[in-house]
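S.K.: dropping the sequence and predicted coords here.
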Amino acid sequence: MNIPNALTILRFLMIPLFGYFVFNKQYLIAVIIYSIAALTDMLDGFFARKYNMITSWGKVADPVADKLMQLTAVIILNTQGKIPTILAVAAMLKDVVIGIGSYLLYRQNNLIAQANWYGKLTTVILYFTIVTVLFSLPFSDIFVIISLLSVLFSLLMYALKFIRIKRSKIS
């Protein structure tokens, strides 16, 4: 096992801890865990690229860990009334579309979907939104709106990408 994959596994292990602390409204501890997870995400990508440690498992597991952490946050925060249902549903819908599209892309074409700038940007925006919401900062509503727009844009872009790939394989 290489360092990037170990960091991804560590991030998977942080998800239930993070969820526990958010659920129990221990937001400072949750933000610390979330921040460590974000750091491991940056480090695993850095090590994988810099030291040529990219693996097929890592290409799949890394974004799955990110999505599970984000979904854990938005679902629990939605049930606590801290973020609107529309953001939680949009985030879940985006990840379902990406998941199904990625699965079909791999199954039919043996390709692993790569992250794009809009997906990475949405991840960063959601990170800041979740932190501002957990700390109940006065401008968190602005971040929620920006997150919703970013999630919807990302959803649209990924859907169009999968449609284009599917059409190019048909013709």
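M.R.: Noted; the coordinates are in hand.

S.K.: only C-alpha atoms for contact and neighbour calcs from this point on.
M.R.: Fine.

S.K.: mind giving me the packing neighbours of the top helix by length along the chain?
M.R.: In the chain, with assignment by DSSP state H, the single longest helix is helix 140-170. On a contact count with 3 or more CA pairs under 8 Å, 6 or more residues apart in numbering; DSSP states H and E, helix 140-170 meets helix 85-109, helix 117-134.

S.K.: could you dump the ones you listed to TSV with mean neighbour count?
M.R.: Output for the helices and strands packed on helix 140-170, formatted as TSV (neighbours: other CA atoms under 10 Å):
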stretch	mean neighbour count
helix 85-109	17
helix 117-134	19
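
S.K.: pasting the second one now:
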Amino acid sequence: MAFSSSPEISNRVWTVPNILSFIRLALVPLFLFFIISAQDALALIVLVVSSVSDYLDGVIARRFNQITRLGQLLDPAADRLFIFAALIGLAVRDVIPWWLFFVIVARDIVLVILGIISANYGFGPLPVHHLGKVATAALFYALPILMLGQAFPDVAWATDPIGWAFALWGAFLYWWAGFIYVAQSVRISRIPRG
């Protein structure tokens, strides 16, 4: 019996994973509000709910064959928006410096430009590189750990060094992955169009 090597991707919109992604997107403004207003414990609760729903939407999509094109866009968009919200909220409060915000956001702007270039050459989004996933994971650890130190100052002596290690490593890997995406885009642009 032959098995398909890649799951079938549908054009459906109203699937359980997509609904969970819509909920995650709706939580982003609430998350940002809690961070800016220094309600870090509530922000962390929203982040935990978002993380659990992120995990569940992936499991449900794979297990019940509900992988969709829309879901492939919504899931990373929600991830990026949570990172962006955390960065801007923490920078506004001077928990992290603005340069870290700009370093991470600049890389995402580069990826948007690359996406436009790839689309002009008739290609879809670049495949996600494992290094990009590791960088995103490092930032997903860094920002909540730094928020934890804000919510509970008694543990900041332990959380801040760990949070900063993840943040700096994540920013470095984020750009390293970005250079890989640039190289992929250059290769794509050199492919003759028929």
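M.R.: Perfect, I can see it now. What you are looking at is a predicted structure, and each value in this text was computed from that prediction instead of being measured.

S.K.: fetch the TM-score of the aligned pair.
M.R.: These two chains, once laid on top of each other, score a TM-score of 0.89 by TM-score structural alignment, normalised by the length of the first structure; 171 aligned residues with a CA RMSD of 1.9 Å.

S.K.: surely Val102 of the first structure meets Asn110?
M.R.: To be clear, residue 102 of the first structure is Ser; Val isn't right here. No: between Ser102 of the first structure and Asn110 no contact is recorded; they are 10.0 Å apart, counting by CA atoms under 8 Å.

S.K.: counterpart of Trp169 of the second structure in the first structure?
M.R.: By TM-score structural alignment, Trp169 of the second structure lines up with Ile146 in the first structure.

S.K.: okay, the residue nearest to its match when sequence neighbours are not counted and Ser102 of the first structure: tell me how far apart.
M.R.: Spatial nearest neighbour of Ile146 of the first structure, chain neighbours left out: Ile125 (7.5 Å); criterion: CA to CA, 6 or more residues apart in numbering. Ile125 of the first structure sits 22 Å away from Ser102 of the first structure, going by CA to CA, to the nearest Å.

S.K.: if we can go back for a sec, buried set for the longest helix of the first structure?
M.R.: Under the neighbour-count criterion of 16 or more other CA atoms under 10 Å, helix 140-170 of the first structure has 140-141, 143-144, 146-148, 150-155, 158, 162, 166 buried.

S.K.: so which of those comes closest to Asn78 of the first structure?
M.R.: Minimum separation from Asn78 of the first structure among those (CA to CA) is found for Val144, which lies at 11.6 Å.

S.K.: OK, contacts around that closest one?
M.R.: Contact analysis of Val144 of the first structure by CA atoms under 8 Å, 6 or more residues apart in numbering lists Ile83, Leu87, Thr129.

S.K.: what's the closest of those residues to Ile170 of the first structure?
M.R.: Nearest to Ile170 of the first structure among the contacts of Val144 of the first structure, with distances taken as CA to CA, is Leu87, at 34.1 Å.

S.K.: apart from its chain neighbours, what residue comes closest to the closest one?
M.R.: The spatially closest residue to Leu87 of the first structure, leaving aside those adjacent along the chain, is Leu148, at 5.4 Å (CA to CA, 6+ apart).

S.K.: is it true that the one you found touches Val89?
M.R.: No: using CA under 8 Å, Leu148 of the first structure is not in contact with Val89; the gap is 9.8 Å.

S.K.: ok, back up a step: relative to Leu39 of the first structure, which of the helices and strands packed on helix 140-170 of the first structure is closest?
M.R.: Nearest of those (CA to CA): helix 117-134, 11.5 Å.

S.K.: tilt between the closest one and helix 85-109?
M.R.: Helix 117-134 of the first structure and helix 85-109 are oriented at 150 degrees to each other (axes from the mean of the first three to the mean of the last three CA atoms, to 10 degrees).

S.K.: what span of the second structure is helix 117-134 of the first structure aligned with?
M.R.: Under TM-score structural alignment, helix 117-134 of the first structure corresponds to residues 130-147 of the second structure.

S.K.: check the mean deviation of that stretch from the first structure.
M.R.: By mean CA distance after the TM-score superposition for the first structure, the fitted stretch 130-147 of the second structure averages 1.1 Å away from its aligned residues in the first structure.

S.K.: what's in contact with that stretch?
M.R.: 40, 44, 47, 83, 86-87, 95, 156, 159-160, 162-167, 169-174, 176-178.

S.K.: one more time with 7 Å, if that's ok
M.R.: Stretch 130-147 of the second structure is contacted from outside by 40, 44, 86, 159-160, 163-164, 166-167, 170-171, 173-174, 177, using CA atoms under 7 Å, 6 or more residues apart in numbering.

S.K.: list the contacts of the alignment partner in the first structure of Pro17 of the second structure.
M.R.: Aligned counterpart of Pro17 of the second structure in the first structure: Pro4 (TM-score structural alignment). Contact analysis of Pro4 of the first structure by CA under 7 Å, 6+ apart lists Asp44, Gly45, Phe47, Ala48.
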